Structure formats: C-alpha cells, structure tokens
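Student: below is the structure, and that's it, no one-letter string:
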C-alpha cells in the first residue's frame, strides 16, 4: 500500500477535480449560513435527507464581490435579500480544490427564479395549511376596540419605521394620547421569525394590558417580505387573541402576515394614521351624537313647554267652565231653596195637622164621647184587674160626668 504525503494527496484530488469537472455545474441546495464580508458572500450549503431529520451533504461556497455586484446589477435584486438561511437555491458553481483550503464551490451565477419559485410554493403551502386549520381569517374575526390606545408594538428600535410610527402618533392634530410599549425584534433576516414569535408569546401572556398588537417595519426590498411568509411565524400570529395591525408591506405586495392580520396597512405611518383616524371617527360620532342629543333635548323641551302651555290654557278654561257651572248650580239652588223650604214647611205643617187630628181622635174626651169609660183612683188610671182589686172604690169617668163606684163583692157587704 502506497503512502502519500498530504500535499501529494491533495494535489492529486485537485487534478482529479479539475480533469473531471472542468466546466461550471448547477447545484441545488439549502442555505445553512450566510456571511457577507467586504462584498463577498460566504455560504454554508447543505442537503437534508428525505425525512428532513439529518444532513445528507454539505459544502462551502463563495460569491466573490465582483461576481456579486455584476449579478445584482443584471438581475436588479440584492443577494443578501435572496440568500437567507433555510432557503432553497440553485447555483452555478465552479468546483475547485486547493491543497491548503480544500474543496470550494465558487458561485458564478444564481437562478433567482428557482428560489423565488420554491418560496412561492412554500408560501402557497402555508396559506393552504392556514385555511385548512381555520386560521387564515381567525384574527380578522376578533373585535378591535373602539378606542385602541394601549398598543403593543413589535419592531426594531433602530428602524426608521418605528420612529415614523411614534412621530405620527405623538404629533397627531387632535391631541389623542396613546400608551405604547415596544417589544423589540429583528424585522428581517434569519432572526426575524424567532424573535417576533417570542415577542408574540410575551404579549399574549399580557393580553389584558393591550388593545392591539402592531407589527411594523421600515422600508426595505421586496424580498424582505418573505420573512413574514414564514410558516411558524404566521401560525403564531393567526392564533393570537389580540387583533394584529400590520404595517410591513408595500403598495403592490402582500405577505401572509398581512393576510392573517386583523388590519393590514402598507407602512408604519399608515398604521399610525389608521389608529388616529379610528379615534377621530369615534370622536366625530360622539360629537354628532352630542349635537343630535342637544337638538333632540331642545326640541323635547320646546314641545313639552308647548304642551304645558296648552295644558295650562286647558286647565284655565276648565276652571272657568267649572266655576261657571258651580255658579249656575248655586243660582239654581238659590232659586230652589225658598221653594224647597216652602215645600218642607207645607209638608211639616200638613203632618203637624195630621198629628193634631190624630191627637184629637185619641184624646180622652173623644174616647168618652164614643162610649168608653175611664176608671181612676185619684190621679192613677186603672189599666188592669190587678190594680182594680187593690181598691174598694174607684172613680168612673163618663161623657157626662164622673161617679164613684164600689168594687167590693156583694156578700162582703152583707
């Protein structure tokens, strides 16, 4: 068995690679890491097994600054927007092997359409999964507060979008106050999704302290929106119990985050204006309601005053009628009283006369005239036999006089 020095072996490998791969080849791989230094892009590429659990192959690649600049001018895209960890890429590489630095893939071209196509497929799969889970419209079904002033904002504190958002809220022409708390997170690159998801979890735990979540970012390239198509991030946002207001898009582009959000605006300034306008609309509604209430109150007071005046006139008229009626009654009574008195007196006089006649009929003299007799002892009238038995003699009163009568039995006299 031959023994080679390392340099000899590597020289052999270099010659083998140069002889067998003299022309550039196209390679499909997933970007594991990206490091940009002085305009050069150093890539770590990998390919996973079919189950996605293990790394089947990996290699290093480099895009020299000259190649990168030329490619960006030709394709009108920025490489740092396209080359993100986790994305599928199709690279044209020149395979080289150096005795000291080992195997290296020097990128000469990049198929942007392939990466964009894979991203589009991944985007559609995410949308389909959200729809299947019933989450695509879930946040839109939440009720946004009429006055959303307690805001949890996810943004980069160094981003111009954050400054624009706060300046717009602070300098609103109506003097509305907003209670804003910043939850800092990267808004692009490999750290965007995990940091935003972490902040969403934090906000969800404190959901009673806020009216809404606002996710904003400043200006950026179109490719930056791909960070907001990431599946785990969109699922986390869709399951929030607070309404999400997004200000991360462009005029013609829409991320899945925008689709999931309760309200999607194009810029941080537009998001701030939406909140201001919502308060102003409610303010106008209240002002209109106040004016309507004042008008209705004034009309009601006027109507009730008219009714009171009408009732007062009616009462006055009714009082006059009642007084006239009672005065007429008094006049009638005044006319009727003498007649009634005369009738009462005549009736009493007739009755008195009848009583007088009855008294005459019942008098002792009239009874004696009719043939009745009256027995008495002194002033005592004899009314029964018991009284009669107590006296030996009684006085007998007749029509033509009186006589004394003995009441003793005959055998007693003998």
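Tutor: Looks like it arrived, so ask away. This structure is a prediction, so every number in the text was calculated from the model and none was measured.
Student: contacts, neighbours, all on C-alpha from now
Tutor: Fine.
Student: and the helices in this protein?
Tutor: Chain-ordered helices for the chain, with DSSP state H as the definition, fall at 6-20, 65-75, 79-82, 112-132, 160-170, 192-205, 231-238, 256-260, 268-362, 364-369, 385-389, 410-413.
Student: buried ones in the fifth one?
Tutor: The reference is to helix 160-170. 161-162, 164-166, 168-169 (16 or more other CA atoms under 10 Å).
Student: tell me the one among those residues nearest to residue 180.
Tutor: residue 166 (8.6 Å; CA to CA).
Student: ok, the closest one to residue 61 distance?
Tutor: Using CA to CA, to the nearest Å, one gets 42 Å for the distance from residue 166 to residue 61.
Student: what is the burial count for residue 241?
Tutor: By the other CA atoms under 10 Å criterion, the neighbourhood of residue 241 contains 16 residues.
Student: which residues are in contact with it?
Tutor: Counting by CA atoms under 8 Å, 6 or more residues apart in numbering, residue 241 touches 139, 142, 204, 207.
Student: possible to save those residues as JSON lines with distance to residue 2 and neighbour count?
Tutor: What follows is the contacts of residue 241, written out as JSON lines (distance: CA to CA, whole Å; neighbours: other CA atoms under 10 Å):
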{"residue": "139", "distance to residue 2": "70", "neighbour count": "23"}
{"residue": "142", "distance to residue 2": "75", "neighbour count": "14"}
{"residue": "204", "distance to residue 2": "67", "neighbour count": "17"}
{"residue": "207", "distance to residue 2": "71", "neighbour count": "17"}
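Student: tell me the contacts of the nearest residue to residue 182 once chain neighbours are set aside?
Tutor: Residue nearest to residue 182 in three dimensions, not counting chain neighbours: residue 153, with 4.9 Å by CA to CA, 6 or more residues apart in numbering. With contacts defined as CA under 8 Å, 6+ apart, the neighbours of residue 153 are 180-183, 213-216.
Student: got another one to weigh against that:
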C-alpha cells in the first residue's frame, strides 16, 4: 500500500476534474441562501428539489466583475433582481479547491429561462386550480349592489394605496365608503405568508363587523415581483374565501393567478376605487329611474282609478236614485197601510177601552157600595161598644188602681173608682165575697 496524503488526493481530484470535465456547463437549479458580499461578489447554493425534497446542492459564486454584468442584464429583461427561490439556467464552470472543496463559478445566467419557467409554473398552478374546481369559486359569490364596507390589503406606504384611499374619500359625489386597512407585504419571499395572514385576520374580524368585499391592491412593478400573486396557496385561499375579493394589482399586461381566482379583477388601485364609486352611481341612477317610473306608474294608476271611481259614482248615483224612488213608493204604500192599520187598531182599542171603563165604573160602584155597607155595619158596632153609650143606658165601670175589676188581685181596703155618665165615685172596699 502506498497511502496518499489528503493534499495529494485533492490534487489528483482537481487534475481529473480539470482534464475530464468540459470548461463550462449549462445547469438548471434554484437559488438558495443568495447574498451579495460588501466587495460585490455573490454567494449562493444551487439546489435541486422534487416536491420540496432536496435532491442535490452545490456551492456557487459570481465574482464581482461578472455579477455586475449578469445582474444588470437580468434586471433589464425580467425587471427584477436575482433572489432566493428563483429557478435559473446558469452557465457555470466546475472548480475544486483542496481546502474549500467543490464549487461552481457562474459565467452567465439566461433571463429568458426564468421568465419561461415562471410561465410554466404559473400554468401548472392554473391547471391544478381548474381541476379542483376553485378557479371561479369566489367569482360566484353575490356582490352587494352598493359596496359600502371594505377591508383593504395593501402596504400602508404604497403610493397605490394612497391614491386608492384619496379617490374614495375625496369623491365628488359625497359617497361614504367605510374602509379598514390590513397591512401586508406585497412582494418578496414573505409576501405570501403575510397576505394569507391578512385574509385570516379579516375573516376573524368579520364575525363582529360585516365587510361587503375584500380589496387587494398593489401598484405596478416588475413582472417577477408579482410572483407572490401566482402562489397556489394564496390563490386557493382567495378562491375559497367567503367574501368577494377584488384585485387591483396594477399590472395591465398580464393577469396574475390571484386576478383569475378573484371575484373581480381591475387593472389598478384607482380602477378599484372607481369600480366601488360606480356601484354607488349606478344604484343612485337606478333608484332615480325607479322613482320616476314609480311616479309615472302611480300617476297613471291614479288617473285610471279616478276614472273608475267617477264611473262607479255615476252608476252608484243612478242605482241609488232608482232604489230611492222604489223605496219611496214602498214607504208610501207601507205608510198608508200602517196608518189604516193604526186607525183600525185605535178604533178597536177605543171600543175596548170604553168597555173597560164601563166595567171598571160598574165594578167600582159595586165595590164602593159594599165597602160603604161594611163601614155602616162597623160604625153601628163601634157605637154599641162606645163606653158613652153604655153609660147612657145606666151602666157604670169600676177600676182598682186603674185596672178593671177581675183583671187582678183586689184586697179589702183598696180604693175603688166607679165611672158613670156624669160622675166618678170613689169608694173603699170593706168586704169581698168570692163567687
């Protein structure tokens, strides 16, 4: 055995790689841990993933001189800078350093590939949403006729947000729109998470406050800066959202997937504001039109009913006069019948009353004669019982202590008073004989 030192082994590896490998390769990979050093060099890892599983990675760099050229070219075509998560087609040379190991040096990056890759991923996301039946789910929600209460998702410092709020609040019609901002990042790797979080916060708050719509707005920017709005998870969230979502992302040439799944897509934030104000104007115009139609219909109906009332009035008058004349004749006939009947009844009642009067007079005379005879008889009896009559016949009445004799105990020596017609005798009882 002839063992090698580590440096000898690494030198052999370096020699084999330099002699056997081509000077440069075109490699497809995703940028990870991308950073630019103060000296201007770019350092990163080029990785390969499959369903978020890491299959391979290699360290890479772009030296300062090349980075300036590559970055400027990339930004001029894609209108965005190189960043983490971006899939690129890079021309690289393979390097092996005895101390730092295997790495690649980027010579060039094809910006057209990044644009094409973005389109491919975007189409795959659209196809997946279509298969899952989510593409127009939010679009089927009913949108209020007048959008009065809105939740706004935007960056609070964005010019587009300021223009949107100014147009709503300073509208020349005096319409009042209640709006609440839910801040979010609108580009970058963390944008998707903050956008979904804002949607969750709106949904939570809507339990106490009703929102007519959610407004997602962003000003214009580079095409690749809008990648967050093509994210599947964000699109799925918007599609299944229970409140209508209106987008005004400010990119007129292409629709983002967020635009496709939203209820209504508008070009710019100010276009969204105009759409909201238009709902007020249309409602006001329709209301005015309805009021005019109602006024015309009411006037026409009033005229029609007035004519009917006049016709009914004439018919009622004729019918009333006819009934009145008919009833007048009946009343006259009935009056005559009643008068004749009353006269006949009066005559009969008069005869009956005369008969009753004669009967009463006869009965009264008989009763008076009977009572008079009775009174005469009683008078004679009273006269017979009158003490004065007894005294006139020679009889007297005796009393002891004011009581008639025989009504109580009488003792000898008692005083006896005797009443006669013309005198009163007072005697003293000296003897009492029992019978």
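Tutor: Looks like it came in fine. Every value quoted in this text rests on a predicted model; they were computed, and no experiment measured them.
Student: tm score of chain vs chain?
Tutor: After superposition, the two chains reach a TM-score of 0.69 (TM-score structural alignment, normalised by the length of the first structure), with 335 aligned residues with a CA RMSD of 3.6 Å.
Student: let's have the helices of the first structure in TSV, adding distance to residue 244 of the first structure.
Tutor: What follows is the helices of the first structure, written out as TSV (distance: least, CA to CA, whole Å):
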stretch	distance to residue 244 of the first structure
helix 6-20	54
helix 65-75	35
helix 79-82	25
helix 112-132	16
helix 160-170	15
helix 192-205	10
helix 231-238	8
helix 256-260	8
helix 268-362	11
helix 364-369	125
helix 385-389	126
helix 410-413	145
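Student: need the winner for burial among these.
Tutor: Per residue and on average, the most neighbours among the helices of the first structure fall to helix 256-260, with a mean of 24 (mean count of other CA atoms under 10 Å).
Student: average offset between it and the second structure?
Tutor: If you overlay the two and look at helix 256-260 of the first structure, the average distance to its match in the second structure is 0.9 Å (mean CA distance after the TM-score superposition for the first structure).
Student: need the nearest residue in space to residue 209 of the first structure, chain neighbours excluded.
Tutor: The spatial neighbour of residue 209 of the first structure that comes closest, neighbours along the chain excluded (CA to CA, 6+ apart), is residue 150 at 7.3 Å.
Student: check contacts around the one you found.
Tutor: 178-180, 209-212.
Student: any chance of those in CSV, plus distance to residue 334 of the first structure and neighbour count?
Tutor: Converted to CSV, the contacts of residue 150 of the first structure look like this (distance: CA to CA, whole Å; neighbours: other CA under 10 Å):
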residue, distance to residue 334 of the first structure, neighbour count
178, 85, 16
179, 87, 11
180, 91, 15
209, 87, 12
210, 87, 20
211, 85, 21
212, 88, 23
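Student: which of those show up in the second structure as well?
Tutor: Contacts from these that recur in the second structure, judged by both residues aligned by TM-score structural alignment, their matches' CA atoms under 8 Å, are 178-180, 210-212.
Student: name the nearest of these relative to residue 131 of the first structure.
Tutor: Distance to residue 131 of the first structure, by CA to CA, is smallest for residue 212 among those, at 23.0 Å.
Student: picking up where we left off before, in strands, which of the contacts of residue 153 of the first structure appear?
Tutor: Among those, the members falling in strands are 180-183, 213-216 (criterion: DSSP state E).
Student: and those, which are buried?
Tutor: Here the buried ones among these, as counted with 16+ other CA under 10 Å, turn out to be 183, 213-216.
Student: can you put those residues in TSV and add distance to residue 118 of the first structure?
Tutor: Listed next are those as TSV, based on distance: CA to CA, whole Å:
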residue	distance to residue 118 of the first structure
183	32
213	30
214	29
215	26
216	26
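Student: rewinding a little: tell me which of the helices of the first structure sits nearest to residue 50 of the first structure.
Tutor: Of the helices of the first structure, the one closest to residue 50 of the first structure (CA to CA) turns out to be helix 112-132, at 16.5 Å.
Student: which elements pack onto that closest one?
Tutor: With contacts defined as 3 or more CA pairs under 8 Å, 6 or more residues apart in numbering; DSSP states H and E, the secondary structure elements packing on helix 112-132 of the first structure are strand 88-98, helix 231-238.
Student: mean deviation of it from the second structure?
Tutor: Here the mean offset of helix 112-132 of the first structure against the second structure after fitting is 1.9 Å, by mean CA distance after the TM-score superposition for the first structure.
Student: quick one: that helix aligns where in the second structure?
Tutor: For helix 112-132 of the first structure, the aligned range in the second structure is residues 111-131, judged by TM-score structural alignment.
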